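Participant: need coordinates for the following:
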Amino acid sequence: MQHSDIQKVLDQVSAAGASGDLIVDGGESVSLKANAGALEEHAVRSSQILGLRVIKDQKVGIAYSEATDEEAITQLVNQALTNASYSEINADESLLGNQAQLVTDDAVLAPKDTTSIEEKIEFALALEAQLLKKDKIQSVPYNGVTHSTSTRSVYSTAGLSAQSKASSAVAYAYALAADGDKNAMSGIGQASRQFTELNVESIVEPTWEDCMALLKGTPVPTKHYDVIFDPNQQADIFDVFTMALSGKSAKDGLNPWREKLGKTVADERLSLIDSPTNTDGFGYQLFDVEGVACRDVSIISQGSLSTLLHNSATAHYFGIESTGHASRNPKSALSVGAHQLVVGAGDANKSELEQGEYLYITELSGTHSGANAISGDFSFGASGYLCKDGERLQPVRGITIAGNFYDMLKRITCIGDTQHWNWQRSSLMASIRFADLAVSGS
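Facilitator: Alright, predicted model coming up:
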């Protein structure tokens, strides 16, 4: 989108006696998928979408467009103004007087792609082919290789100009194994800024090993167990309950921690930080959707709730400053979202973390349908391994783990001294050994 077109949008908003900001999201991607030794999908996509928020007479209107011609721009502005005229007065939401000029570093976040399309196709075919060569693997129904570049620009009538660009290379495979009347599916993925850092074997081997183990998996006896979730499942559980971190859900009266600031909400050894400034992760953000510069924010410190996450509107409501967590896409209203959650390293070494009997969970099902983010109650199907002193005694499947997330944070046996990224590289967490979780099995 040309800068002159952006200025036309902002000028028309100002001419109508309103203020506003404009999001321009764009992206390009190549997606590949293999099936039965052949390339089933080779999709090349590009997109651009504009999202306009206007504020007039303390009323907010949202509109979006995928077109950028002069008529579409005029329609976009008029629609947003019309939507604002029918909305209720919102005294908390206003445009920040933010005149920042922000640009991300392409050399770090969007390095030049040196891998040819032929090499990417070869990678996708090899991913499936090598798994199919493995004993008892019947098919690889879910697999893919994607290389994409996304851009986000935010402009405002106050003078804000913020641009970000990021590349990602992702590969994943989920294989189906069968042995007689038993079957099992498992898989994993990899993500990197550079396609050259992806590795077929690093996906194939753990996928096959987990499939073979799960074929032999059986339920454990019903009772309470200490539980360690692998990095992917632990990140998913925290993600399910991020409502507890949101200033917006607190403003709406839904946040179970809305009156817990300064109070104990977790074991004193737990620290939880939102760290958008770590460029090693894909949750890196230089600025939020209001152009507020992002910074590391301590949410839980020594078990005590230090702050909730805020945009300018929720911050105004509570009489504080934004924490740089405004979020919205071009089609949505202003909200709040975490960037890149980090659980701080504890003091337990590997031997201490894995001492005695525990369950190591590598797969959860129903993580959203089986959870109530307000009450904290959950019930998830699970599989993994029964372990003792770091040794895997048996593979486990067909069990259900139930409990309350907010209570679980207060019942921690120990926290490991090493942090791990989930495979999507969206969170960095030390392993937590949770105490005494209810497990239904045999």
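Participant: all contacts plus neighbour counts: C-alpha atoms, from now on.
Facilitator: Noted.
Participant: ok, M408 - contacts?
Facilitator: Under the criterion of Cα atoms under 8 Å, 6 or more residues apart in numbering, the neighbours of M408 are F434, A435, L437.
Participant: whoops, G390 was the one
Facilitator: Per Cα under 8 Å, 6+ apart, neighbours of G390: S351, E354, Q355.
Participant: hang on, I73 is in a helix, isn't it?
Facilitator: Yes. Assessed by DSSP: H, G, I helix; E, B strand; the rest coil, I73 belongs to a helix.
Participant: that one against L10, yeah?
Facilitator: No. Between I73 and L10 there is no contact under Cα atoms under 8 Å: 10.1 Å.
Participant: quick one: which of the contacts of G390 is most hemmed in?
Facilitator: E354 (23 neighbours; other Cα atoms under 10 Å).
Participant: residues contacting V439?
Facilitator: T222, K223, H224, Y225, I399, T400, I401, A402.
Participant: how many residues are close by the fifth one?
Facilitator: A count of nearby residues for I399, using other Cα under 10 Å, gives 21.
Participant: number of nearby residues for S271?
Facilitator: S271, neighbours per other Cα under 10 Å, totals 21.
Participant: again but with A315, I slipped
Facilitator: 20.
Participant: quick one: the strand or helix carrying it to chain centroid distance?
Facilitator: Following DSSP states H and E, one finds A315 within helix 312-318. With Cα atoms, centre = their mean, to the nearest Å as the basis, helix 312-318 stands 24 Å off its chain's centre.
Participant: for the comparison step, fold the sequence that follows:
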Amino acid sequence: MTQTPEEISINLLDAARKAGAEAADAIVIDGSSVSVDVREGALEHAERSEGTDLGLRVFLGNRQAIVSSSDSRPETIAAMAERAVAMAREAPEDPFAGLADPSQLTSNWDLNALELFDPTLEPSAESLLKDALAAEAAARAVSGVTQVSDAAAAYGTHRVHLAATNGFSGGYMRSSRSTSCVAISGEGTGMERDYDGDSRSFQSDLRDPAEIGRTAGQRAVERTGARKPETGCFPVLFDERISSSLIGHLLAACNGAAIARGASWLKDCLGQQVLPEHLSLVEDPHRPRISGSRPFDAEGLPTRQRAIVENGILTGWTLDLSSARKLGMDSTGNAARGVSGPPSPSNWNLNLTQGTQSRSDLMRDMETGLLVTSMIGSTINPNTGDYSRGASGFWVENGEISHPVNECTIAGNLREMLMRIIPANDARCYLSRVVPSILIEGMTLAGN
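Facilitator: You can find the predicted model right below:
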């Protein structure tokens, strides 16, 4: 690519003005990635991709239209702008659509403090292959592992630039490095699988691939001989690996788009208690080296730390400009978007207050119940919060793990469940969502 994302975004805005747009914004994403997959000690698949994606949104009054392309040639950009303006003329009016007022825009940010991009050299394909093979070998070395279905290593970078006719122009670069492994134990219908993986912004922070493979293997072996648990009402301990899904359901119910539609079980709960009073849920988009960090949102507004839940009380919704206008509020600087769609509210990094007990302490206190380590499927009623998910993990007897379980369903109501959560102290602080293991008493469990 001979042009930078910033130059392309400026060209898109110029073309939009020439085509007759009254206002416009443009987003350009330039990225590259390389990945390696291995199987049985040999390279199975290697892939490298590079590309530039462009998105143009134009306004004619309260009418808007969006077009996207992966071609940045001048003639393509001109055609995109003409097509977008023609589409906007036929689009229905949306009184809540529009760019940010210039007074709302951010103009100062410190990319160096966020450390989104690793300046070290891109790893070679040989280096990625070595890591993937090391993960696979470590998993295979675990007694009881019958095969490794997947071991992979990957690296990627992308540059993002956003520009608009309201005067905003800003961009940043981001890098990512990952290693993963999926191991299988048992044979035939008795096979069980589990995984481990790590993804970081900086290569030097990545966990050792042998550790990742070994953990994947051990987890798979621990699941050997799984059977259905009892049916009844039991305490359920959500392992730290999957506990953030519970907070994800809370965040979905706090999303301004859902609130504006009236499709949220929290729609009438602003200012009310939704978590135990000693717990808070804090969003912080400025944590260094974390994938969810960003200096501004997809509408050019400043991102900031805020408590979504403070001492158990729901303090506000997650809003972009459109949902904020619909609700008569101010945007929280949480707009996210790709090249082919309008902005929508999204959350950045989250941190739930950790408890004082370990996961083992919570298992001891629950005496008899289910430790969930993986989940499949999801039936969530967005209006009532009724919750039902397939689960597998380990049965706990007398406060200790007794045997692995699978093919069961856990159910409850999210409003009631979240009010009863008891967090452990085992959250991994380098994740974007820092959520510890969570114990919830009195859930419905369907097994045998």
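Participant: in strands only, show me the contacts of M408 of the first structure.
Facilitator: F434, A435, L437 (DSSP state E).
Participant: is it true that L362 of the second structure touches E441?
Facilitator: No. L362 of the second structure is not in contact with E441 according to Cα under 8 Å; the separation is 10.9 Å.
Participant: for the aligned partner of V309 of the second structure in the first structure, list the residues it contacts.
Facilitator: Residue correspondence to the first structure (TM-score structural alignment): V309 of the second structure is matched to I300. Residues near I300 of the first structure by Cα under 8 Å, 6+ apart: L270, S271, L272, I273, S306, T307.
Participant: on that earlier part again, if you rank the ones in strands among the contacts of M408 of the first structure by neighbours, which is first?
Facilitator: When neighbours are counted by other Cα under 10 Å, F434 leads these with 21 neighbours.
Participant: counterpart of that residue over in the second structure?
Facilitator: F434 of the first structure maps onto I440 in the second structure, by TM-score structural alignment.
Participant: hang on, its match packs against L237?
Facilitator: Yes. Counting by Cα under 8 Å, I440 of the second structure does reach L237; the two are 6.3 Å apart.
Participant: so where does V85 of the second structure fall, helix or strand?
Facilitator: Per DSSP H and E, V85 of the second structure falls inside helix 74-90.
Participant: who are the packing partners of that helix?
Facilitator: Packed against helix 74-90 of the second structure, as judged by 3 or more Cα pairs under 8 Å, 6 or more residues apart in numbering; DSSP states H and E, are the following elements: helix 5-19, strand 42-60, strand 63-69.
Participant: possible to save those as CSV with mean neighbour count and distance to G186 of the second structure?
Facilitator: As requested, these are exported to CSV (neighbours: other Cα atoms under 10 Å; distance: least, Cα to Cα, whole Å):
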stretch, mean neighbour count, distance to G186 of the second structure
helix 5-19, 21, 50
strand 42-60, 18, 23
strand 63-69, 21, 47
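Participant: contacting residues around the match of F434 of the first structure?
Facilitator: P235, V236, L237, M417, L418, R420, I421, I422 are the contacts of I440 of the second structure under Cα under 8 Å, 6+ apart.
Participant: 6 Å - rerun?
Facilitator: By Cα atoms under 6 Å, 6 or more residues apart in numbering, the contact list for I440 of the second structure reads P235, V236, R420, I421.
Participant: for I410 of the second structure, same thing?
Facilitator: Residues near I410 of the second structure by Cα under 6 Å, 6+ apart: S388, R389, T444, L445.
Participant: quick one: what's aligned to it in the first structure?
Facilitator: Using TM-score structural alignment, I410 of the second structure pairs with I401 in the first structure.
Participant: so how far is A235 of the first structure from that match?
Facilitator: Computed as Cα to Cα, to the nearest Å, the I401 of the first structure to A235 of the first structure distance reads 16 Å.
Participant: ditto for E209 of the first structure
Facilitator: 22 Å.
Participant: so which of the two has more stuff around it?
Facilitator: Comparing E209 of the first structure with A235 by other Cα under 10 Å, the one with more neighbours is A235, at 23 against 13.
Participant: sec struct for that one, please.
Facilitator: Judged by three-state DSSP, the three-state class of A235 of the first structure is helix.
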